[in-house]
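Colleague: sequence and predicted structure below; questions after.
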Amino acid sequence: MSGGHAKGKVLDIKVADIKAASPTFHHQAIKLSEALTTLITALDGYGEPWGDDKPGKQFGNKYKPNQKHIERAAGILVLGLTSIHEAMQDMADGHVDNDELIAGMFTKVKHPGSGHGDRHGKGGHR
């Protein structure tokens, strides 16, 4: 997602990259859903608009038996795109939370009365 590879790094994902890419899946899910709705309503509304000439009959013979499978598959793709969008949002949010948690683990804690952040909680030397 970010350019270049640092030596030894396999995956370098930036939260900003995830958040920037996520809406694309949402928008494409909406577009595909609209296209599917248009396909279903238009063809159902027109009956069999492909005609009864040879190419029309060939199309109808292939399309009609598979129509419900095509519609179902497109519906699954819409759900898949929506799921990817939601997962990327969750991953970005979780990545930020995880970074904050890890940063907190490595922050020195000042112990009461010590005035220092040493690991023994005593004001003096080790």
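Modeller: Structure's in. What do you need? Numbers count the residues shown, from 1 in each chain.

Colleague: contacts and neighbour counts: CA atoms only from here.
Modeller: Will do.

Colleague: for the protein, which helix is longest?
Modeller: helix 54-105 (DSSP state H).

Colleague: now for that one, which elements pack on it?
Modeller: For helix 54-105, the packing partners by 3 or more Cα pairs under 8 Å, 6 or more residues apart in numbering; DSSP states H and E come out as helix 15-46.

Colleague: next up, a structure to set beside the first:
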Amino acid sequence: MGFGELQVDPGDIRKAAGELGKVIDKLDQDLTTLESDLAGFGEPWGGDDIGMLIGMCYQGIHDLAMECFAGNLDELEAIAEDLEKMADNYQGSEELSDIEVNRVREILG
């Protein structure tokens, strides 16, 4: 590859999308496990005034963290889908270029 050239392998892009999909699935499983583990602890801070304050703080932080984790997974899923589309676009462009080059070759004889 010389200066200014760009070489793209749609297969490599698809492979990256697939690997990212595996990571997303693992993160989703881990998040489900985390939720289950946290729920298993119950409310260990107790029911007195200080315990209730701790519980309120914990719940707010927990909810925000879970929203962030879920949002991050959604973004990663969108990136994986975009990688698939990118691979399709590169492959389609390459195929179209081949057709056009062959057409010019036929015209020029």
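Modeller: Everything's here; your move. All values reported here derive from a predicted model rather than from experimental measurement.

Colleague: can you pull the TM-score for these?
Modeller: Between these two chains, after superposing, the TM-score reads 0.73 (TM-score structural alignment, normalised by the length of structure 2); 102 aligned residues with a Cα RMSD of 2.8 Å.

Colleague: taking helix 15-46 as reference, get the angle to the longest helix of structure 1.
Modeller: 150 degrees (axes from the mean of the first three to the mean of the last three Cα atoms, to 10 degrees).

Colleague: how distant is helix 54-105 of structure 1 from the center of its chain?
Modeller: Per Cα atoms, centre = their mean, to the nearest Å, the displacement of helix 54-105 of structure 1 from the mean C-alpha position of its chain is 9 Å.

Colleague: try stretch 15-26 of structure 2
Modeller: Stretch 15-26 of structure 2 sits 7 Å away from the centroid of its parent chain (Cα atoms, centre = their mean).

Colleague: quick check: it aligns to which part of structure 1?
Modeller: Aligned by TM-score structural alignment, stretch 15-26 of structure 2 falls on residues 20-31 of structure 1.

Colleague: give me the mean distance between the matching stretch and structure 2.
Modeller: With mean Cα distance after the TM-score superposition for structure 1, stretch 20-31 of structure 1 departs from structure 2 by a mean of 1.1 Å once superposed.

Colleague: same question for stretch 83-97 of structure 1.
Modeller: Once fitted to structure 2, stretch 83-97 of structure 1 is off its aligned match by 1.2 Å on average (mean Cα distance after the TM-score superposition for structure 1).

Colleague: residues of that stretch that come out buried?
Modeller: Neighbour counts using 16 or more other Cα atoms under 10 Å place 84-86, 88-89, 92 of stretch 83-97 of structure 1 among the buried residues.

Colleague: what of stretch 5-17 of structure 1?
Modeller: residue 15.

Colleague: quick revisit: will you turn the buried residues of stretch 83-97 of structure 1 into CSV that also has distance to residue 24 of structure 1?
Modeller: Below are the buried residues of stretch 83-97 of structure 1 laid out as CSV (distance: Cα to Cα, whole Å):
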residue, distance to residue 24 of structure 1
84, 10
85, 8
86, 11
88, 11
89, 12
92, 15
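
Colleague: ok, these vs residue 74 of structure 1, which is closest?
Modeller: Relative to residue 74 of structure 1, the closest of the buried residues of stretch 83-97 of structure 1 is residue 84; by Cα to Cα it sits at 15.3 Å.

Colleague: that closest one -> structure 2?
Modeller: Checking TM-score structural alignment: residue 84 of structure 1 goes with residue 79.

Colleague: name the residues of stretch 51-59 of structure 2 that are buried.
Modeller: By neighbour count on 16+ other Cα under 10 Å, the buried set for stretch 51-59 of structure 2 is 54-55.

Colleague: fine, thanks again, bye for now.
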